[in-house]
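Student: just to be clear, the model below is a prediction. Sequence and coordinates:
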Amino acid sequence: MLPVAWAPCYAHPLPQNHRFPMLKYELLPAQLLREGIITEADLFAPAPAAAADILRVHTADYYYRLTTGQLTRQEERATGFPWSSQLIMREVTILEGTLEAARRALQTGVALNIAGGTHHAFADRGEGFCLLNDQAAGAAYLLAQPELGIQKVLIVDLDVHQGNGTARIFEQEPRVFTFSMHGARNYPGRKEHSDLDLPLPDGTTDTEYLRLLAATLPRLLDEVQPDFVFYQAGVDVLATDKLGYLSLTREGCRQRDQLVLRLCHQHRLPVVVCMGGGYSPRLADILDAHVNTFRTAAEIW
């Protein structure tokens, strides 16, 4: 059983220039089913998240203005999306998908969200195609349920962009350790301070990337002693990505996922995986890299 969050509302109306990056949310579940990596029984459709679960990490003012369409034009431009009620339904459903994935991962060891990893969303604003921070909400949700026994959460963010919103949300929260390994020159221009940041030079290849990750993550697991892991598995680290400056191959990206997920499995740590970014010009490159993440999880669990 490989629990996977997905809902048709991801395919909401968007202007033409926004549609291409969103196509993966429609095509990825079909490809996973076609290859037999998951079955229909593995898919679950989340409902919209409750306001209380969102307000653990977002301010009431921002949530109200976001859901009622009262963002300023400057705020809307910062998100990269034109506001619509369908967009907000998509965002709150993605967030609930990560929360439900967290509940299921406690039972199965791993669960994945077809979307999610919206790490540029701050408590009081959205940025960079991120309106609500789903992994932050997931971590806060687990910590708010004492009966679950989760006392420390590790967020492993391997998207090419720094998880700036996540870092800021948890900068004063010792129960959440934020680790971001990203392109030094990539968006955002102004970085926040994660508990551990590893900025990488342009052109970093598989060999150096995997060496650094292998030298860092096992030590973090020993030092942080987390009870739960959220993994942001963006595939914008690929050399083909038009918004990233790193030079990983699809095989290197697969080995990255394998390293993270095997360590979680070996340490018996439940993990939620979210897909994050991916902006290669060929949609096949994006889909293949994401499919590898699911295939790797299925092989390990």
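Tutor: Ah, there it is. Numbers count the residues shown, from 1 in each chain.

Student: please make it C-alpha for all contacts and neighbour counts, starting now.
Tutor: OK.

Student: can you pull out the helices in the stretch 151-300 of the chain?
Tutor: Taking DSSP state H, counting those that start in this stretch as the criterion, the stretch 151-300 of the chain contains helices spanning 164-169, 206-224, 250-266, 283-300.

Student: to residue 29, which of those helices lies closest?
Tutor: Comparison of the helices of the stretch 151-300 of the chain against residue 29 by C-alpha to C-alpha identifies helix 283-300 as nearest, at 9.1 Å.

Student: list the buried residues of that closest one.
Tutor: Neighbour counts using 16 or more other C-alpha atoms under 10 Å place 285-287, 289-297 of helix 283-300 among the buried residues.

Student: grab the nearest non-local neighbour of the residue nearest in space to the middle of the chain.
Tutor: With distances taken as C-alpha atoms, centre = their mean, the chain has residue 117 as the residue nearest its mean C-alpha position (1.9 Å). Ranked by C-alpha to C-alpha, 6 or more residues apart in numbering and with sequence neighbours excluded, the top spatial neighbour of residue 117 is residue 276, at 4.6 Å.

Student: next, count neighbours for the one you found.
Tutor: Residue 276 is surrounded by 24 other residues when neighbours are defined as other C-alpha atoms under 10 Å.

Student: so it makes contact with residue 231?
Tutor: No: when contacts are counted by C-alpha atoms under 8 Å, residue 276 is not listed as touching residue 231 (9.4 Å).

Student: pretty sure the residue nearest to the centre of the chain sits against residue 135.
Tutor: Yes: using C-alpha under 8 Å as the test, residue 117 is close enough to residue 135 to be in contact (6.2 Å).

Student: so which of the helices of the stretch 151-300 of the chain is nearest residue 31?
Tutor: Once C-alpha to C-alpha is applied to these, the stretch that comes out nearest is helix 283-300, at 7.6 Å.

Student: what residues does that closest one touch?
Tutor: With contact meaning C-alpha atoms under 8 Å, 6 or more residues apart in numbering, helix 283-300 is reached by 2, 24, 27-28, 31-32, 37, 110, 112, 233, 235, 240, 250, 253-254, 257-258, 261-262, 265, 275, 278-280.

Student: what's the offset of it from the middle of its chain?
Tutor: Offset of helix 283-300 from its chain centre (C-alpha atoms, centre = their mean, to the nearest Å): 14 Å.

Student: run the angle between that helix and helix 250-266 for me.
Tutor: If you take axes from the mean of the first three to the mean of the last three C-alpha atoms, to 10 degrees, helix 283-300 sits at 30 degrees to helix 250-266.

Student: in this structure, where's the longest helix?
Tutor: As assigned by DSSP state H, the longest helix anywhere in the chain is helix 85-108.

Student: would you tell me what the next helix or strand after that helix is?
Tutor: Moving toward the C-terminus from helix 85-108, the next helix or strand (DSSP states H and E) is strand 110-113.

Student: the structure to be compared is supplied as follows:
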Amino acid sequence: MADKDDFHTPSSVDIEFLKQIHCPDYVAQFLTKKLSPQAIRRLGFPLSDGLLTRSLHSVSGTMLACDLAMSQGIALQLSGGYHHAHYHFGSGYCVFNDLIAGAVHSLARSDIEKVLIFDCDVHQGDGTATMAQAYPDIISCSVHCQENFPARKQRSDHDIELERGSGDALYLETITQTLALVIRLHQPDLIIYDAGVDVHQQDDLGHLALSTQGIFERDLLVLSMAKALNIPIACVIGGGYSKQPLELSKRHAQVFIAANKLW
């Protein structure tokens, strides 16, 4: 589907920019590997040079995807979706919130007044919900499973909670109605789409019951609506948990297949 020239490699995110959206003390403690044991447990990862490198480039990658989406209509990130990262701390395998970073970065442009973060990870984007409250021009919308992490939900601008075991038909109807509504209400100039695949019926942490075809139809639906309305869309792959890497890769590939079909 892709040629070598279709790939773009981000540089590491600017640390001063990162300290504008996250607590400077938290950023400094992570960079120097001086987080408390409690903070590391909450994050879910042991600190390492690899985690540091990946985290800084993943944030920058989503910012780059937003820039590319504005110039060509769509861009897809091979990482990202770290929606459990809060202002003061990391959580649930998320160090820094690349979704908020991409939105704040994009709002600095003269041609963007409002950004919609449309989060379809099976878990609520609690970090995105709290951080977006500081930015009136960032609209947070989370469609997630109610009986799932985090136990204590935060308040997004729009939260749609689905019951455990919801399958393709109900899920796709919910996505269709929700996205159409939030676009009509907020008229965003850019959509950042978290295409999490932990909604899959065989995901280790999911609790919803989507098929792989259902994930493809969801991604095609979201991208089709953005394209029809001429709204640039930047996509991140979001969550997905499986002990079988190839099966997980197939699920993540659906958004790329859908994009290739449309563009």
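Tutor: Happy to help now that I have it. Just so you know, these numbers come straight off a predicted model, no measurement behind them.

Student: rewinding a little: nearest to residue 193 of structure 1, out of the helices of the stretch 151-300 of structure 1?
Tutor: Ranking those by proximity to residue 193 of structure 1 (C-alpha to C-alpha) places helix 164-169 first, at 6.1 Å.

Student: average offset of that closest one relative to structure 2?
Tutor: Between helix 164-169 of structure 1 and the aligned residues of structure 2, the post-superposition mean distance stands at 0.4 Å (mean C-alpha distance after the TM-score superposition for structure 1).

Student: who touches that helix?
Tutor: Contacts with helix 164-169 of structure 1, where a contact means C-alpha under 8 Å, 6+ apart, come from 57, 119-123, 133, 135-136, 178, 188, 191-195.

Student: those: which two are farthest apart?
Tutor: Distance extremes for those: the farthest pair is 57 and 188 at 20.4 Å, using C-alpha to C-alpha.

Student: between those two, who's got more neighbours?
Tutor: Between residue 57 of structure 1 and residue 188, counted using other C-alpha under 10 Å, the more crowded position is residue 57 (24 against 16).

Student: alignment lookup: that one to structure 2.
Tutor: For residue 57 of structure 1, the aligned position in structure 2 is occupied by residue 21, per TM-score structural alignment.

Student: show me the contacts for that match.
Tutor: Residues near residue 21 of structure 2 by C-alpha under 8 Å, 6+ apart: 87, 100-101.

Student: what's the ChimeraX line that selects buried ones from those?
Tutor: Here is the ChimeraX command that selects the buried residues among these (16+ other C-alpha under 10 Å):
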select :87,100,101
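
Student: wait, which of the contacts of residue 21 of structure 2 is closest to residue 145 of structure 2?
Tutor: When the contacts of residue 21 of structure 2 are compared for distance to residue 145 of structure 2, the smallest value, 21.6 Å, is given by residue 100; criterion: C-alpha to C-alpha.

Student: gap between the closest one and residue 173 of structure 2?
Tutor: 27 Å (C-alpha to C-alpha, to the nearest Å).

Student: quick one: map residue 259 of structure 2 onto structure 1.
Tutor: Alignment note: residue 259 of structure 2 maps to residue 297 in structure 1; criterion TM-score structural alignment.

Student: try residue 81 of structure 2
Tutor: Alignment of residue 81 of structure 2 against structure 1 is given by TM-score structural alignment, with residue 117 as its counterpart.

Student: quick one: contacts for its match?
Tutor: Here residue 117 of structure 1 is in contact with 133-135, 232-234, 274-277 (C-alpha under 8 Å, 6+ apart).

Student: buried members of these into ChimeraX, please.
Tutor: Selecting only the buried entries of the contacts of residue 117 of structure 1 in ChimeraX, with 16+ other C-alpha under 10 Å as the criterion:
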select :133,134,135,232,233,234,274,275,276,277
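
Student: in CSV: the contacts of residue 117 of structure 1, plus distance to residue 204 of structure 1.
Tutor: Written out in CSV, the entries for those read as follows (distance: C-alpha to C-alpha, whole Å):
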residue, distance to residue 204 of structure 1
133, 28
134, 28
135, 26
232, 19
233, 17
234, 16
274, 23
275, 21
276, 19
277, 18
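
Student: return the member of the contacts of residue 117 of structure 1 nearest to residue 246 of structure 1.
Tutor: Of all the contacts of residue 117 of structure 1, residue 234 has the smallest distance to residue 246 of structure 1: 12.3 Å, by C-alpha to C-alpha.

Student: what do we get in structure 2 for the closest one?
Tutor: Residue correspondence to structure 2 (TM-score structural alignment): residue 234 of structure 1 is matched to residue 196.

Student: quick check: its match touching residue 238?
Tutor: Yes: between residue 196 of structure 2 and residue 238 a contact is recorded at 4.0 Å, counting by C-alpha under 8 Å.

Student: which residues are common contacts for the two?
Tutor: For the pair residue 196 of structure 2 and residue 238, residues contacting each of them under the criterion C-alpha under 8 Å, 6+ apart are 81, 121.

Student: wasn't residue 138 of structure 1 part of a helix?
Tutor: Yes: the assignment for residue 138 of structure 1 (DSSP: H, G, I helix; E, B strand; the rest coil) places it in a helix.

Student: skipping its backbone neighbours, what lies nearest it in space?
Tutor: Leaving aside its sequence neighbours, residue 138 of structure 1 sits nearest to residue 99 (C-alpha to C-alpha, 6+ apart; 5.0 Å).

Student: report the contact partners of the equivalent of that neighbour over in structure 2.
Tutor: Under the alignment defined by TM-score structural alignment, residue 99 of structure 1 is paired with residue 63 of structure 2. Taking C-alpha under 8 Å, 6+ apart as the criterion, residue 63 of structure 2 is in contact with 98, 101-103, 105-106.

Student: can you give me the distance of residue 63 of structure 2 to residue 5 of structure 2?
Tutor: When residue 63 of structure 2 is compared with residue 5 of structure 2 (using C-alpha to C-alpha), they lie 19 Å apart.
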